[in-house]
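[1] A predicted structure for the sequence below; I have some questions about it.
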Amino acid sequence: MVRLSRATLSRVAAEARPLAEPRATGVVHLGIGAFHRAHQAVYTEQAMAATGDDRWGVCGASQRSTAVAGLLRPQDCLYGVRAGDDVRVIGSVREVLVPGDDLAARLAAPQTAVVTLTITEKGYRRAPRPDGPPTAIGRLVAGLRARAAADAGPLTVVSCDNLPGNGATLAALVTELCEPPLLRWAEQNVTFPASMVDRIVPATTPADLDDMEARLGVRDLGAVVTEPFTQWVIEDDFAGDRPAWDRAGALLVGDVRPYERMKLRLLNGSHSAIAYLSGAEHVSEAVGDAAFAGYLRRLMDEDLSPTLHGLDAFDLAGYKRSLLTRFANPGLRHRVTQIAADGSQKLPQRLLDPARERLAAGHEPRLIALAVAGWMRYVTTARELDDPLADRLTGDPHAGAAATVERLLAIEEIFGPDLRDDRVFRDLVTDGLHRLTADGLAATLRTLDT
């Protein structure tokens, strides 16, 4: 087996080699998983290629695991991305750090101008678990402290996670951990622009690695597989210099919120509905069922789209059609178990917030409620539950629908007191869970309006 590296890059076809070779590190990324490697790192390389500005190499940092470093370090941090039929080796990543490495020094380096994060929804917590490592937010604040002490200049910190108001959320968490002198420095030198990211990146399989080896001519254990579609919308609020991401197709705007809400609710909300209702192994299989695809269309049209505003110049109908096409792509093999993880952290912004808005407008969000009922059935019947609140979610799978809904709605971190006490929402979810349990999904969809 010949492994991908700079020494073996000549074996790769010229058209599949990196577009740029950075000479310096200008971006530090926290959470260097598959999504970052298929999204922000690609935009960064394309920006360097478009401008010739090669100062924007990426230093990626893992929060808990050494797995990504184990894949990329032997390959000189090179890896391939397959997007549809297009395959290219990406060279924008220059270094991968593991827990224990000096992340603060990289954050304090004068040439570092931007920090990006993909740490997932559950990464946005203040304090570490008693027996756990420092949080990503804590490590970021330690880096800001070192940067302030070094007087290393301004820094832009861009959250790329699926959270509403991700920039403001991150800024608030950082602020809480800053002592007064550091807070004063940060207020003058650090910005936290919001962003919205969109690209479906399923977990890489052994078959994907074999396919990439056949295409590249070398073995690439860090390869990622994604779809051709990609989108990045960033609030134009940078503290200093930045990669020319706009030259690579990113959209710089004054207000990200309309785009963020659209993506969280239409794409991610539909994904959650697929994960908790369909029973399929892959997203494409779920959408291949005409009745279920029809339910997704109605979910987007009737319960989710009415909560979206500020998109008058955007082709919302075309975007929804494109989502169903993307979901139906069998080449992605996007496993629903990957989407189903951490549901307690995802449901509020994906489905519960739009449910609140529909209830406040006097409408019954029946289609959202069915997806929530599906989640309740999932957490009470799953053999293994990947969720930070798993101990509180699991319960008697034979309890009646009303008892299960009563128990789970009482978890205020998820539903808040408003949805817990909303009789309309409670009745809709209870009805949906009863139907799913008694009749199954197909019959429930046939009789949804009765």
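    Everything's here; your move.

[2] Only C-alpha atoms from now on, for both contacts and neighbour counts.
    OK.

[3] Helices along the stretch 101-250 of the chain, start to end?
    All helices of the stretch 101-250 of the chain, identified by DSSP state H, counting those that start in this stretch, fall at 103-108, 136-150, 166-177, 180-189, 206-216.

[4] any chance of these in TSV, plus distance to residue 260?
    Compiled in TSV, the helices of the stretch 101-250 of the chain are given as follows (distance: least, CA to CA, whole Å):
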stretch	distance to residue 260
helix 103-108	27
helix 136-150	22
helix 166-177	9
helix 180-189	25
helix 206-216	30
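
[5] Point out the one among the ones you listed that comes closest to residue 424.
    Residue 424 lies closest to helix 166-177 among the helices of the stretch 101-250 of the chain, at 30.2 Å (CA to CA).

[6] dropping in the other structure now:
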Amino acid sequence: MKLNQKNLVDISNRISCPTYERTQLNTAIVHIGVGGFHRSHQAYYIHQLLQKKGSENWAIYGVGLREGDRNMYNTLKAQDGLYTLVTQHPNGNIENEIIGSITEYQLAVDDPQSVIDKMASPNTKIVSLTITEGGYNFNPSTGDFDFANPDVQHELKNPHDPRTVYGYLTAALQKRRANGLPPFTIMSCDNIQHNGDIAQKMVLAFTKKQDAELATWIEKEVSFPNSMVDRITPVTTTEIIDYLIIENDLQDKWPVVCEPFIQWVVEDNFSNGRPQLEDVGVQFVPDVTPYEKMKIRLLNAGHSVLGITGAIHGHPTIDACMQDEVFAKFMRAFMDKEVTPILGSIEGIDIEEYKDNLEIRFGNPNIKDSVSRICSESSAKLPKFLIPTLKENLEKGGSITYATFILAAWCYYSDKRIDRDGRPIEIIDAMADQLYREARKTKTNPMAFLKQESLFGNLAKNDRFAKLYTQMIRKIYGDTSIREYMQEIV
């Protein structure tokens, strides 16, 4: 049976389905970047809220900005925005639920004006984003807006022909302002520290170039709440699609797989109202900073610790890494000895319990999160997730052994590109070629990889770090396997 609105009644006999009348919902949220994570996280929370009475005004209008979003557009269009959320528990239990919170979807490249008009509609209260770090269009070394982007150059000259998220946001806000409407909130749900602050900085940088008067209004009126989001959501595989057909007689062309754990911490700062998401477990706080730091330094960095070393060793998935006692101990020691001492106390959070849960989550045998996905775009991840911990411990005299080892392993990974059995490692990184070129120089200059200041800053100039890193490079490039060396360290 195909998944669509017409078949929902029949499907509900075997799978949990929306109990709300989807045709009666108002779309007050425009979401840009409808991918797996958005559908397992924000759209799921909204779905839970819609299941409660009195929440009819908060459905989601999805937007795909790029031609690359066409497959998602075609799939959700055929399925009336419906999809299956497959929650896989560590004990093997699987929960299937049809999510109905995305009631409309538009591919912006086909009809830019319809997206602008929707954002500018009085009904729209929030425009939310999951556009990945690259979508924010900032220079990773300076943090400044990249005006050299050809699409940005086009938008500055042609404000009525947007191509990037900034062109759409400013065109819609301009129209709202002209019509005397209050602005919408711009809410980033991306895995970036201070994501709201970064969104605000980039929007204002762009708008000041395009329309300085509008920029002044945005700075005064538009809210950009920071938020911390968390739910492991691996790439959907054909096995999951086949599972739904075999076990549930359901044809869903693009279901979403996730773990049972979910968390969302948001600063309670909205321009024009918000859904009562605290009713479904979202935590609203005055400052999200300590929660962001905890998640990025423990979960995200922990993933990279396992992913890079696991790729070199030949472990295909994160749960396989956790089944290896050496890898599991190394990751926990990194969290205990290098991250925990710099986190401090966090209101409402038991750090030890949080780390215990991370071990369970990473070890979930049903998630099968590939190390290649976790390692993808490491050049964007490690400078945010791992290196700040290393620098803080250098300043405070704390342990730097584990983080330094990961940087040395990253160099080897970027250079050799094969695992211990000679199988090629899939490297997905915008800087892959540059990383390879610099890593190749390591045999003649152990510090060569660290000369990339856009990634490492002045780390190479720190004598304590440089001495340890050089020792580790020589050993990793020697006869000691990555796993044996990890065992020595632990």
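    Structure's in. What do you need? Predicted, not measured: the structure shown is a model, and the values here were computed from it.

[7] TM-score for this pair?
    The TM-score (TM-score structural alignment, normalised by the length of the first structure) is 0.94; 446 aligned residues with a CA RMSD of 2.0 Å.

[8] Using CSV, please lay out the helices of the stretch 101-250 of the first structure together with mean neighbour count and distance to residue 89 of the first structure.
    Formatted as CSV, the helices of the stretch 101-250 of the first structure follow (neighbours: other CA atoms under 10 Å; distance: least, CA to CA, whole Å):
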stretch, mean neighbour count, distance to residue 89 of the first structure
helix 103-108, 21, 25
helix 136-150, 20, 28
helix 166-177, 18, 30
helix 180-189, 15, 35
helix 206-216, 16, 9
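
[9] what residue of the first structure matches up with residue 392 of the second structure?
    Residue 392 of the second structure maps onto residue 357 in the first structure, with residues paired by TM-score structural alignment.

[10] three-state assignment of residue 62 of the second structure?
    Here residue 62 of the second structure is recorded as strand under DSSP: H, G, I helix; E, B strand; the rest coil.

[11] Can you give me the neighbour number for the alignment partner in the first structure of it?
    Residue pairing (TM-score structural alignment): residue 62 of the second structure is matched to residue 60 of the first structure. Using other CA atoms under 10 Å, residue 60 of the first structure is surrounded by 29 other residues.

[12] now stretch 293-309 of the first structure, how far from the centre of its chain.
    Once both centres are worked out by CA atoms, centre = their mean, to the nearest Å, stretch 293-309 of the first structure turns out to sit 21 Å from its chain's centre.

[13] which residues in the second structure does it match up with?
    So stretch 293-309 of the first structure sits over residues 328-344 in the second structure, by TM-score structural alignment.

[14] Would you indicate which residues of that stretch are buried?
    Across stretch 328-344 of the second structure, burial judged by 16 or more other CA atoms under 10 Å covers 328-335, 338-340, 342-343.

[15] Closest one to residue 206 of the second structure out of these, please.
    residue 343 (34.2 Å).

[16] Surely that closest one is in contact with residue 293?
    Yes - between residue 343 of the second structure and residue 293 a contact is recorded at 7.4 Å, counting by CA atoms under 8 Å.

[17] coming back round to it: mind checking which of the helices of the stretch 101-250 of the first structure is nearest residue 429 of the first structure?
    helix 166-177 (28.6 Å).

[18] Could you list which residues are in contact with residue 190 of the first structure?
    Applying CA atoms under 8 Å, 6 or more residues apart in numbering to residue 190 of the first structure gives the contacts 154, 155, 156, 157, 239.

[19] Residue 286 of the first structure: which of those residues is nearest?
    Using CA to CA, the contacts of residue 190 of the first structure come closest to residue 286 of the first structure at residue 157, 37.0 Å.

[20] And the closest one? What does it align with in the second structure?
    Match for residue 157 of the first structure (TM-score structural alignment): residue 186.

[21] shared neighbours of residue 343 and residue 293 of the second structure, anything?
    With CA under 8 Å, 6+ apart, residue 343 of the second structure and residue 293 have no common neighbours.

[22] hang on, the earlier thing: who wins for neighbours among the contacts of residue 190 of the first structure?
    residue 155 (26 neighbours).

[23] how close does that residue get to residue 123 of the first structure?
    21 Å (CA to CA, to the nearest Å).
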